[in-house]
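Asks: generate coordinates for the sequence data below:
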Amino acid sequence: MTLNCNGKLIDLSTPKVMGILNLTPDSFYDGGKYEGEQGILGQVEKMLAEGATFIDVGAYSSRPGAAIVTLEDELTRIVPVVTMLIKTFPKINLSIDTFRSKVADACLKEGATMVNDISAGIQDDRMLAVVAEHGIPYCMMHMKGTPQNMQQNTDYSDLVVDLLYYFSERIARAREYHINDVIIDPGFGFSKTLEQNYTLLQNLDLLQTLELPILVGLSRKSMIYKVLEKTPQEALNGTTALHMVALQKGARILRVHDVAAAIECIILNEQLN
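Replies: As a prediction, this is how the structure comes out:
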């Protein structure tokens, strides 16, 4: 499996790490942590040095019940940062975490190389057209509803079967736009109870039937720290444990806050295969 990021082929035969850069004041773990030019550049430089292949930049918190951010505010938060990062790190593979096509388009025009859309194009019917126009990889996540109401949408006839149906439909829609590089994200913590998250992880390998790269976002989430009766700040060890399970079940990209720990997971997992 490979991804074409603006002419650079990323080989996913060995799993890769996507480092998270939140520009929001209310993200569940690192909200407001990276403010100002030096804070942002320092964190990105650290993640790249530790081995991140991608940096995922978001300016709209998608945690359950997150506040709504206007389009103007999202653009104001993210576009200058994207411009700065591309200028400072010209070879960076920058992923844009947004469900809005105008935000994606503005950032892609600045040199970003991927879109990470929690709504799989459902929230903005222009998103797939924008992705197709730029010819970049597209990560589509499973979620029902919006971040504001998704935790009221956790009813499934069969969780894994429902996800397979959802992705089959969204992939077919992306193919209609001739989007070649599609990544699927099962959406841990999105429209799923704690128990459903673990059912999904246990059956993650079944998503390989879609024959597309699987991105997993488990880092420091409530499915970890609630079970351990810890805080997000204390959930790194639990995150690492579940990352190894995800790798064993076919994850090709780990989306993480802690790049060095995730790289170690990948190295050790490669020794088992």
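Asks: going forward, measure contacts between C-alpha atoms and count neighbours the same way
Replies: Noted.
Asks: residue boundaries of the strands in the protein?
Replies: 2-5, 8-11, 16-22, 54-58, 94-97, 114-117, 138-141, 182-185, 215-216, 253-256 (DSSP state E).
Asks: would you reformat those as CSV and include distance to residue 239?
Replies: Shown next, in CSV, are the strands of the chain (distance: least, C-alpha to C-alpha, whole Å):
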stretch, distance to residue 239
strand 2-5, 26
strand 8-11, 24
strand 16-22, 14
strand 54-58, 18
strand 94-97, 21
strand 114-117, 21
strand 138-141, 20
strand 182-185, 17
strand 215-216, 11
strand 253-256, 9
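Asks: of those, which is nearest residue 127?
Replies: Residue 127 lies closest to strand 114-117 among the strands of the chain, at 8.8 Å (C-alpha to C-alpha).
Asks: distance from that closest one to the middle of the chain?
Replies: How far strand 114-117 lies from its chain's middle: 8 Å, per C-alpha atoms, centre = their mean, to the nearest Å.
Asks: another sequence for comparison is provided below:
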Amino acid sequence: MGEDGSAATAAPKPTGTLRLGRRTFPPGAHAVMAVVNRTPDSFYDRGATFAFDAALKAVDAAVEQGADIIDVGGVKAGYGDPVPPEEEIRRTVPFVTELRRRHPDVVISVDTWRAEVGEQCARAGADLINDTWAGADPDLARVAAEFGTGLVCSHSGGLAPRTDPHRVAYADVVADVVATVTGLAERAVTLGVHPDRILIDPTHDFGKNTYHSLELTRRLGELVATGWPVLVAVSNKDFIGETLDAPVSDRLSGTLAVLAVSAWQGARVFRVHDAAAARAALDTVARLGPTMADRPPALEGAARADGGR
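Replies: The predicted structure is shown next:
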């Protein structure tokens, strides 16, 4: 039965094409999602883009560097000072309004788990709601349906927002992720979210330890095989730091390696802090793909008889 008690019908399936705002991303296209945190306590930039003007400059630079999507966050994902909905709205809604005016063609995403924040941001012009806490507020999907925005369906292992895992265990972490995110995607469709506006995100490190996040990366193809476009948000995360024994400031190489592995397995959208580096890595992966084999490198004359030695 449907949620309203009516007879359930088969939910439409993903088409392979992703449509967000004015942009269309066909199968095989790689979209760079640049992070802009309107928070004073971001784990990565420690508040470098909290100020309105600094955040705008960061957006302008990211778009110039090849970002397709700007992901605006108003609350730190991890532990920190409480941020009520009213403050999250104050940090995000005016900024989304200005971004919509300043960059009419860029896809604007808002990283929130709260329906009231998602609604206000959608009214201001947001194209995508990035729900990184796995439907903690079940009304968020209804907001996406009402305003025609996209929706990211994620996996957090049942954790409440802004909490860290403790001795978390799965019989098979990939199977758990696949079941959760596809279930959320199908629910969103039944509520009215269009299938070609839905992404699934394994949500590395959320409700997972380093071993789980590495296993998800190795087996990302199993998420791709569901047919839903896959978003990976791995930039500078703890599992990369623990794998390399590297602080946040030294995780770019590891991040790019994970992005390349994920792109090769079929991931479509990549949430990153360094848009230029990600764009270069993803364009290189695209050039290695079989559909690009007959296209020359971007640099004229690069294919020399001496092999470039």
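Asks: hmm, back to that, the strands of structure 1 into a markdown table, with extra columns for mean neighbour count?
Replies: Output for these, formatted as a markdown table (neighbours: other C-alpha atoms under 10 Å):
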| stretch | mean neighbour count |
| --- | --- |
| strand 2-5 | 17 |
| strand 8-11 | 13 |
| strand 16-22 | 26 |
| strand 54-58 | 23 |
| strand 94-97 | 27 |
| strand 114-117 | 27 |
| strand 138-141 | 26 |
| strand 182-185 | 22 |
| strand 215-216 | 26 |
| strand 253-256 | 26 |
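Asks: which of those strands sits closest to residue 202 of structure 1?
Replies: Using C-alpha to C-alpha, the strands of structure 1 put strand 215-216 closest to residue 202 of structure 1, at 12.9 Å.
Asks: that closest one packs against which elements?
Replies: strand 182-185, strand 253-256 (3 or more C-alpha pairs under 8 Å, 6 or more residues apart in numbering; DSSP states H and E).
Asks: quick check: closest non-adjacent residue to whichever residue in structure 1 pairs up with residue 125 of structure 2.
Replies: Aligning on TM-score structural alignment places residue 125 of structure 2 opposite residue 111 in structure 1. Nearest residue to residue 111 of structure 1 in three dimensions, chain neighbours excluded: residue 86, at 6.6 Å (C-alpha to C-alpha, 6 or more residues apart in numbering).
Asks: what's the neighbour count on the aligned residue in structure 2 for the one you found?
Replies: Alignment note (TM-score structural alignment): residue 86 of structure 1 maps to residue 100 of structure 2. By other C-alpha atoms under 10 Å, the residues close to residue 100 of structure 2 number 18.
Asks: what about residue 100 of structure 2, distance to residue 69 of structure 2?
Replies: 12 Å (C-alpha to C-alpha, to the nearest Å).
Asks: common neighbours of these two, please.
Replies: 106, 108 (C-alpha atoms under 8 Å, 6 or more residues apart in numbering).
Asks: counterpart of residue 265 of structure 2 in structure 1?
Replies: Match for residue 265 of structure 2 (TM-score structural alignment): residue 249.
Asks: measure the counterpart of residue 43 of structure 1 in structure 2 to residue 231 of structure 2 for me?
Replies: Matched to structure 2 by TM-score structural alignment, residue 43 of structure 1 sits across from residue 58. Going from residue 58 of structure 2 to residue 231 of structure 2 by C-alpha to C-alpha gives 22 Å.
Asks: again with residue 142 of structure 2
Replies: 21 Å.
Asks: circling back: ok, now which ones touch the match of residue 43 of structure 1?
Replies: So residue 58 of structure 2 contacts 36, 49 (C-alpha under 8 Å, 6+ apart).
Asks: try residue 155 of structure 2
Replies: 132, 133, 134, 177, 180, 181, 201, 202, 203, 206, 207.
Asks: now residue 174 of structure 2
Replies: Taking C-alpha under 8 Å, 6+ apart as the test, what residue 174 of structure 2 contacts is 215, 216, 219, 222.
Asks: that one matches what in structure 1?
Replies: So, by TM-score structural alignment, residue 174 of structure 2 is matched to residue 160.
Asks: how much space between its match and residue 148 of structure 1?
Replies: Distance, residue 160 of structure 1 to residue 148 of structure 1, by C-alpha to C-alpha: 23 Å.
Asks: out of the helices and strands packed on strand 215-216 of structure 1, which comes closest to residue 100 of structure 1?
Replies: Among these, the nearest to residue 100 of structure 1 by C-alpha to C-alpha is strand 182-185 (17.5 Å).
Asks: after superposition, how close is that closest one to structure 2?
Replies: When structure 2 is superposed, strand 182-185 of structure 1 averages 0.5 Å from its matched positions, counting by mean C-alpha distance after the TM-score superposition for structure 1.
Asks: returning to that earlier point: and the contacts of residue 174 of structure 2, which of them are buried?
Replies: 216, 222 (16 or more other C-alpha atoms under 10 Å).
Asks: gap between the counterpart of residue 224 of structure 2 in structure 1 and residue 246 of structure 1?
Replies: In structure 1, the residue matched to residue 224 of structure 2 (TM-score structural alignment) is residue 208. Using C-alpha to C-alpha, we find residue 208 of structure 1 at a distance of 12 Å from residue 246 of structure 1.
Asks: to which residue of structure 2 is residue 169 of structure 1 aligned?
Replies: Using TM-score structural alignment, residue 169 of structure 1 lines up with residue 183 in structure 2.
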